[in-house]
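In: here you go, sequence then predicted model.
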Amino acid sequence: MTDDPSSRYAGETPINLPENRRDAEYYSDAFVEFLGRLDVDYVFLLPGSSFRGLHDSLVNFGRNHKPKLIMGIHEQAVIAMAHGYAKATGKLGVCMIHNLVGLMNGSMAVYNAFADQVPLMVIGGSGPLDPAERRWVDWLHCANPQSEIVKSYVKWSDDPVTGQATLDALARGAKIAMTQPAGPVYVTADCGVQEQKIAGSLHMPDQRRWQAGPPVAANPQALAKAAELLLNAKLPLIVGGRLGLNPASTAVLTELVELTGAAYQDDLAMIAFPTGHPQNLSGERKLVHEADVVLAIDCRDLASLLNGYTNDRTEVAQGRDKAGRTVIDLSLNGMAPTSWSYLSSSQAPIDVQLSADPLFGTQQLTDAVRQKLQSNDALQASVKSRKAIIAERHNALRTRQRETAKKDWNSRPITPARLVSEIHDAVKHKKWQLAVRNQASFPEGVWQFAGAGDYLGHNGGGGVGYGPGAAVGAAIAARDAGRFCVAIFGDGDYAMYASAIWTAVHYRAPMLCVINNNNTWGNDERHQIEVAKDRNRPRENAWIGQRMVDPAIDHATNARSYGAWAAGPVTEPDELSKVLLEAVKQVESGRVAVLDVHTRL
């Protein structure tokens, strides 16, 4: 084999190793062996001396294969990569972070994963625990305990002090992270322990005995009551939430929606149901106030859902406890760990609580509904009548949404609705997956989703900068699964961690990245407009301290410096389809394509 590293970059294959892998010699070797047994495909990292032993073991003991190293250029992006990969695959995402400095850099990304209930294991290099072994810089980087930084927003953490204890912590942490409701865990790996030779016997945990348990089932009496309420409602509404990450959810949800004759809506920043299904009324914001029975399945913020996710502070509390509306909650939210933040602190009144695994509970509820419908002609007729009415509303709603998307179609700057429509037209015949999208500017009803697994959802905790890293993690998963990865970024979100593009290019993870670039922190500029309006002050000044101009960021040139194909800024509406066609061809050839499109606020 040649010694020229450039010939080995794509696979990053280690050289000059024994023909057969030897038994673990160091504790860090054992840690890598156990990660492989846990079926961990990748470890996302930014290099750091506090896990140099682990790094060496991944390469020279594990041969950089299962798990394979994926390197990023900032800790927040690295953790977001593991986050995006976990959502795309349903598997445990694993990343390694360098002691205090790395963890402080990446802490926002840990909070995002916590809020998003994503199974993630953060392994933090630390120490040495023995003060006699610490260099001067180690004193700056050590803490007791190091996990204190993120304890308030992980499911579990441990700071083990021996090799065996670290192995045991990895086993326990993996199980806790994957147990529903899922979430991140943090395990420190002392650098001194990593580099110790294994002395005496070492017990390797049996990974088969450290798996998440079977799904939690709902109470039979509560199921029967929920089924009766749904079937006897005048206008029942079913809302699907985080189960939209599991492709198996769509068929189960579809059967329940059709059996009950209910209207359906996807929860905020989730997709679990076919856009074109005649009972899908996603985008009809006032529907939750019309419904007399609302079934929320795995929805992260029930209180906000019930008030229609209003942005008007004067209306926030008004819709939560609407008279005459019955609320059924099917989730494990009550079992989710709490945080020192107000995450999930907003309370909603619940009439029937179905505490169950969302998918399994939905299957149970479907069975209960089917039983009540048997030989009940009156209920069956009522369901049929509701379905016909809802189908008419669906057709009218989708017509309005298409018309709204066409408004100002040829305007400059380009409307976000046209941008999204053109992207969809360019990829609709591909086996696509939408990893990231703008939430506020994404037009409902335009993009045709087949159901769960087509879109990977929001960042969870509101941390801007999530998009590029998460998209790269999703692109790696899409590459392995043969899917076409698409990401639509806001320009601020993208600019924060554009360096993640290098990782996608380096590891040959093709994806189409489109920057919805309004050259401003759009959400905050709208807030300034609102405040100026309320105070009777000039709205014309809202852009100051918001616009990213003079100079405008040259995103295309920046992306090319990371090795991507790039074009833009695209400013003419009629140029969009042609440039997108070329970008799609580039992705199909195995490249990362970045397209910068100037849009209106």
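Out: Here it is on my side, so go on. Numbers count the residues shown, from 1 in each chain.

In: when you work out contacts or count neighbours from here on, use the C-alpha atoms and nothing else.
Out: Will do.

In: where's Ala82, which helix or strand?
Out: helix 75-89 (DSSP states H and E).

In: packing partners for that helix?
Out: Secondary-structure packing of helix 75-89 (3 or more CA pairs under 8 Å, 6 or more residues apart in numbering; DSSP states H and E): strand 42-45, strand 93-98, helix 99-115, strand 120-126, helix 466-481.

In: quick one: buried residues of whichever helix or strand comes after the fourth one?
Out: Going back to what we said before, that points to strand 120-126. Counting by DSSP H and E, the element after strand 120-126 in chain order, helix or strand, is helix 136-141. By neighbour count with 16 or more other CA atoms under 10 Å, helix 136-141 contains the buried residues Asp138, His141.

In: another one to put next to it:
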Amino acid sequence: MKKGSVNRRGFLKGAAAGAAALVAKPAAQAQAQEATQTRPAAVVPNAAQLAAETGPPRGRVERIVENPGSDFMMDVIKSLNFEYITTNPGSSFQGLHESIINYGGNTKPELLTCCHEESAVAMAHGYAKIEGKPIMALLHGTVGTQHGSMAIYNAYADRVPIFLVIGNHMDAGARPPGVNWYHSAQDMGAMVRDFTKWDDNPASLAAMANSSIRAYRMMMTPPMGPVAIVIDSEMQENGMPAGPRPRIPKLTMPSPPQGNMAAVREAAKMLVAAQAPRIRINCQRAARTPEGMRLVTELAELLQCPVNGNGERMHIPSRHPLAGNGYQAYPVDLVLDLEVQGGGAAPANAKSISISSLDLFIKSNIRDFQPLSQADLAISGDAEATLPSLIEEVKRQITGDRKRVFEERGKRIGEAHAKQREQAIEEARYGWDSSPISLARLAAELWPLIKNEDWSLVGWQGFIGGWPGRLWNMNKHYHYIGGQGGGGIGYNAPAAVGAALANRKYGRLSINIQTDGDMNYAPGV
């Protein structure tokens, strides 16, 4: 127990006793006032009822625990180095809530209260895509979990890590009467099990520590995704068990799975020999970090081949000559798919290579795995982790003659890219003077105002025609963080808040062009 925690618990005890003493006064006043009033024709709230709404809360003298289990839970949470916890407060985690504030000092993590659980989880979603690491979202029982489920699903489909902690009144003998029975469940994690990477319901503090470390490791190992730990209210509020304090396991992160080296060499051979290769990339999985974006760009430059992304997050600078599909009638004969679900569909007569970790983690119910891959060479492994060895193998196999062929190919692709950019500028002029203002003009007018700033587009550009990506110079990983992942509306506004929170420490300007329909789903950000 940290120094000063006895004083804190003593304060709570005194506050509870004081509240109990105050209860009598409003009740006595209510009785006297009710006796002197003439009953009106219409029934209106009496003084006692009004006092219940506006007066001091009815005091509850609870047991006083000076070293509760929630303090140990706070130590576990601090060991995971979260910056923030987003939550809509609820009774099922009131013990942990109190420990966050008083035992943990409300720092690392700092508690951020939200108006809705969907907003709380979506904030964590946006934050992780900027910072590259998760924060924690704290949910109340069945109702909080259901409210947050849409945002959890979006993060799952987007392969974004979020550490979920869900409160539960597990013990029926200790469960408070009334509504808490509706908010409790035998298997709380079942509601989100189909779209979380892992969940657990630990029955002891030692198990909670072990499960939390395990969950963090699983969450951050590609393919990433949200995890959930359910914590019982009694385990939070009861005193620490007698005996030695439970041990918090050391957090050691495993290396991401890499593709088989023999298969990587074969992939390099096919790429070097191809006449018109193209890289096709699922951006949120294959270039999830700045290093991933750098590696994709390096491979494209080595091969002088076009890179076509799915428009979600950055994978290559938007004005890079190799960005896009290549020149008109580019005769694709080989496609390299990086984390593309189902391997995608290669053009007729073209061969394909797939590097993906998605087959390493598939669930039966959610059909996000897409059609079965038809790749000619399938490599199981994290694409970002496999790219360094693929790049080195391509370098080793390139000859002087092939390099000259690549350079000529790259020149033609670059010329086509420049024409596509000119075409985008021309198309942006259509309806320039229309009212309401066109989306293209909105993006075009905004660009001169931000181009000299350190900026970050933190909202999905799919709602605005993709115009920022066509007109702005996006060359940093944080310049665009993509969209919902699972197509669930209500993501944009709260995710933008979370991303802006992450950008704040870097002094970046965060930009979200918010659409009204999406805003109406989750307005209370």
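Out: Arrived safely. Worth saying up front: this structure is predicted, and the values here are computed from it rather than measured.

In: gap between Thr54 of the second structure and Ile450 of the second structure?
Out: Separation of Thr54 of the second structure from Ile450 of the second structure (CA to CA, to the nearest Å): 48 Å.

In: tell me which of these two has more neighbours.
Out: Per other CA atoms under 10 Å, whichever of Thr54 of the second structure and Ile450 has more neighbours is Ile450, with 14 against 9.

In: would you mind finding the match for that one in the first structure?
Out: Alignment note (TM-score structural alignment): Ile450 of the second structure maps to Val427 of the first structure.

In: still on that earlier bit, how much does the helix holding Ala82 of the first structure stray from the second structure?
Out: Superposed on the second structure, helix 75-89 of the first structure shows a mean distance of 0.8 Å to its aligned residues (mean CA distance after the TM-score superposition for the first structure).

In: residues in the second structure aligned with that helix?
Out: Using TM-score structural alignment, the partner range for helix 75-89 of the first structure is residues 117-131.

In: so who does the spatially most central residue of the second structure touch?
Out: By CA atoms, centre = their mean, the second structure has its centre lying nearest to His125, at 2.1 Å. Contact analysis of His125 of the second structure by CA atoms under 8 Å, 6 or more residues apart in numbering lists Pro134, Ala155, Val160, Pro161, Ile162, Ala495, Gly498.

In: which of those residues sits closest to Met220 of the second structure?
Out: Pro161 (6.4 Å; CA to CA).

In: map the closest one onto the first structure.
Out: Counting by TM-score structural alignment, Pro161 of the second structure corresponds to Pro119 in the first structure.

In: what of Ala383 of the second structure?
Out: Match for Ala383 of the second structure (TM-score structural alignment): Pro358.

In: what is the neighbour count of that match?
Out: 29.

In: gap between it and Gln364 of the first structure?
Out: On the measure of CA to CA, Pro358 of the first structure and Gln364 of the first structure end up 10 Å apart.

In: Val505 of the first structure too?
Out: Taking CA to CA, one finds Val505 of the first structure at 45 Å from Gln364 of the first structure.

In: which SSE is Asn210 of the second structure in?
Out: Taking DSSP H and E as the criterion, Asn210 of the second structure maps to helix 205-220.

In: neighbouring contacts of that helix?
Out: 69, 72-73, 76, 80, 161-163, 197-202, 224-229, 231, 235, 246-254.

In: now a ChimeraX select for only the buried ones of those residues.
Out: With 16+ other CA under 10 Å as the criterion, this ChimeraX line picks the buried residues out of the contacts of helix 205-220 of the second structure:
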select :69,72,73,76,80,161,162,163,197,198,199,200,201,202,224,225,226,227,228,229,231,235,246,248
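
In: tell me which of the contacts of helix 205-220 of the second structure fall in strands.
Out: Per DSSP state E, strands hold the following members of the contacts of helix 205-220 of the second structure: Phe163, Trp198, Asp199, Asp200, Val227, Ala228, Ile229, Ile231.

In: closest to Ala522 of the second structure out of these?
Out: Distance to Ala522 of the second structure across these (CA to CA) is lowest for Phe163, with 20.9 Å.

In: can I assume the closest one is in contact with Met224?
Out: No. Here Phe163 of the second structure lies out of contact with Met224, judged by CA atoms under 8 Å, at a distance of 11.2 Å.

In: Val584 is in contact with the match of Ile450 of the second structure, correct?
Out: Yes. Val427 of the first structure is in contact with Val584 according to CA under 8 Å; the separation is 7.4 Å.

In: noted, bye for now.
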